[in-house]
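Colleague: Any chance you could fold what I've pasted below:
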Amino acid sequence: MSVNRGASDQRTTAIPNPDGSVPDDSAPGAATPDGGATVWLLRSRGCWEPAAALLEPAAAHSPEAALDRAELLIERSLFENRGWGEAESALRLAEAGARVDGTRAAAACARGYLAYCATLLRVHDRLDEAQMALGRASAMLPPDAPGRPLLDFRRGLVAENLLKDPAAARTAYRRAHAGAEQQRDDLLLSYTWRHLASIAQQDGNLAGARHGFAESLRLRELIGFAIGIAPALASLAEVSPSPEAVLLRAEAARLVRTFGGVPVWLAEDGGPGAAADQRDGQAPGRA
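Modeller: Next comes the predicted model:
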């Protein structure tokens, strides 16, 4: 689920309390007269379950809301490595309600992403499912469809981190990057910058990698995607000189602690900068 937030929406820069609590007006079941801003606020703080609860009533009769809810729970599973069954159930509901090609394609794109995440985190080997689902989505989407940049990005993820094909990944990421720029989707741009930088790092282009990681961090800070800032800091540290790298890792570790050990793959085995961050082909390969 991509979100386009302008620089004027700075409320999401706030960091949640360590217990994950949120203001009363953001509690599950509250009305959302702000057109989804409350859901984004919760999501950006890593409060996926309350955000999903806000969408649950609409998800019962709206395929779009059902899909948004499924995407939230898939993202939670990636960051927390739990809740896979809930994400699967939410996605099945979205798939069952899809009636037109655009919605079916979006559901197939989400299906491929869920399978990718489960394979990446070694929950289940679902590589074949990921490729087939993303292929189905591609067959249903015209080249200029709004969902095409996100689909291209996710196909790049599979190529980079599961198939170990950086050339194919680079091509997919560049298409996604161009589409995100056209749509002014700053969140997706933060991801495409990050993964293009990952490939530049693998190629030994440290200057290009540093630029891409810095752009990813800048965009996440700009839109207030607080839960995604620690991974961006840790990645930038990998291509930064000391003592700057030390400071970046320390700030990333502080944020992970603030968010209660999320993302789990930065918290484990020593925190940001540890060898565990390289398991999927550099830390940028996740979020």
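
Colleague: CA atoms for contacts and neighbours, from now on please.
Modeller: Will do.

Colleague: Now do the buried residues in the longest helix that the chain contains.
Modeller: As assigned by DSSP state H, the longest helix anywhere in the chain is helix 101-120. For helix 101-120, burial by neighbour count (16 or more other CA atoms under 10 Å) applies to 102-120.

Colleague: quick one: the strands in the stretch 101-250 of the chain?
Modeller: In the stretch 101-250 of the chain, no strands are defined using DSSP state E, counting those that start in this stretch.

Colleague: so the nearest residue to M1 once chain neighbours are set aside is in which element?
Modeller: Closest residue to M1 in three dimensions, ignoring its sequence neighbours and counting by CA to CA, 6 or more residues apart in numbering: E71, at 5.7 Å. Element membership for E71 (DSSP states H and E) is helix 63-80.

Colleague: Now show me the structure for the sequence below, then we'll compare the two:
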Amino acid sequence: MAYPAMSDTGTAAGDDPLQIAVWRLRSRACWTDAAALLASHTAGAALQRASLLVERCLYTAEGWEEAEDALRTAEALASSDDERGAAACERGQLAYAATILGVRDRADEARAALGRSAALIAPGSPGRALLDFRRGLLAENLAHSPQSARAAYRRAHAGATAHGDPLLLSFTWRHLAGLALREGELAEARHGFGESLRIREELGYLVGTAPALASLADAETEPEASRLRAEAGRLFRLLGGVPTWLAPQLAPAPPAATA
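Modeller: I've put the predicted structure just below:
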């Protein structure tokens, strides 16, 4: 199972030094430090700060109270439909994270929040692609509906392409590849996982590289699969065991039984 982060590289706004610093910290799993760089007196900064702290929960299963506080601030400062929709999208992601990580069942809250977001974010706007992706996650992992998930991921993929969001593309490639692997379409799965890994390496998204390597390993044969898992394990340890949910995928396989 995969647990994605928020969208956007954070470096597209004219190479803003602040955004570059936030991105570098975020990509190295330093979400709290990245959030500390952002003042929360504007809706945009508050929303970005909340997004960082929600992502931290997803990758570490920690920091839930901080994320809730940041979300409440972002919701209070939101004044447009796009801002309110983006805040609802983050609330849905936080509820999804709590559910999928076994912290607390908030599936109904996740669905309701993403439904509110869909009513507020206009079709074709940049935020719609991320919303479509997260609705795909709910369809795949909570509703167990791969067909609905695939349709949502494809909409998100098209939106990320149209709006030039490479990080989100890395997630849509990976999740579409995961569905392909489940159906035994190995060539399609390898291609999608490979594209996801390539994008993350190009962006320097270190915290997402180990999961991409592990996913590609699942579609490869030996000895390449073992090489990829070993590299994923090295990065996983380098980041102090983040993302926490990756550990079972990197555990050594038990020795084959003998007669």
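
Colleague: okay, the angle between the longest helix of the first structure and helix 63-80?
Modeller: Here helix 101-120 of the first structure runs at an angle of 10 degrees relative to helix 63-80 (axes from the mean of the first three to the mean of the last three CA atoms, to 10 degrees).

Colleague: Check which helices and strands helix 101-120 of the first structure sits against.
Modeller: helix 63-80, helix 84-97, helix 127-140, helix 148-157 (3 or more CA pairs under 8 Å, 6 or more residues apart in numbering; DSSP states H and E).

Colleague: Just give me the neighbour total for the aligned partner of D105 of the second structure in the first structure.
Modeller: Correspondence of D105 of the second structure to the first structure, assessed by TM-score structural alignment: D125. Neighbour count of D125 of the first structure, defined by other CA atoms under 10 Å: 15.

Colleague: go on, A152 of the second structure?
Modeller: By the measure other CA under 10 Å, the count of residues near A152 of the second structure is 25.

Colleague: okay, stretch 98-111 of the first structure sits on what stretch of the second structure?
Modeller: On the second structure, the counterpart of stretch 98-111 of the first structure by TM-score structural alignment is residues 78-91.

Colleague: With the second structure overlaid, report how far the longest helix of the first structure is off on average.
Modeller: Once fitted to the second structure, helix 101-120 of the first structure is off its aligned match by 0.5 Å on average (mean CA distance after the TM-score superposition for the first structure).

Colleague: what does that helix rub up against?
Modeller: Applying CA atoms under 8 Å, 6 or more residues apart in numbering, the contact partners of helix 101-120 of the first structure are 63-64, 67, 70-71, 74, 77-78, 88, 91, 94-95, 98, 124-127, 129-134, 136-138, 140-141, 147, 151, 154, 158, 161-162, 280.

Colleague: just how off-centre is that helix within its chain?
Modeller: 13 Å (CA atoms, centre = their mean, to the nearest Å).

Colleague: tell me the angle of that helix relative to helix 84-97?
Modeller: 160 degrees.

Colleague: ok so, going back, residues in contact with the match of D105 of the second structure?
Modeller: A118, T119.

Colleague: how near is it to L222 of the first structure?
Modeller: Distance check for D125 of the first structure against L222 of the first structure: by CA to CA, to the nearest Å, it reads 36 Å.

Colleague: next one: P33 of the first structure
Modeller: Distance of P33 of the first structure to L222 of the first structure, computed by CA to CA: 23 Å.
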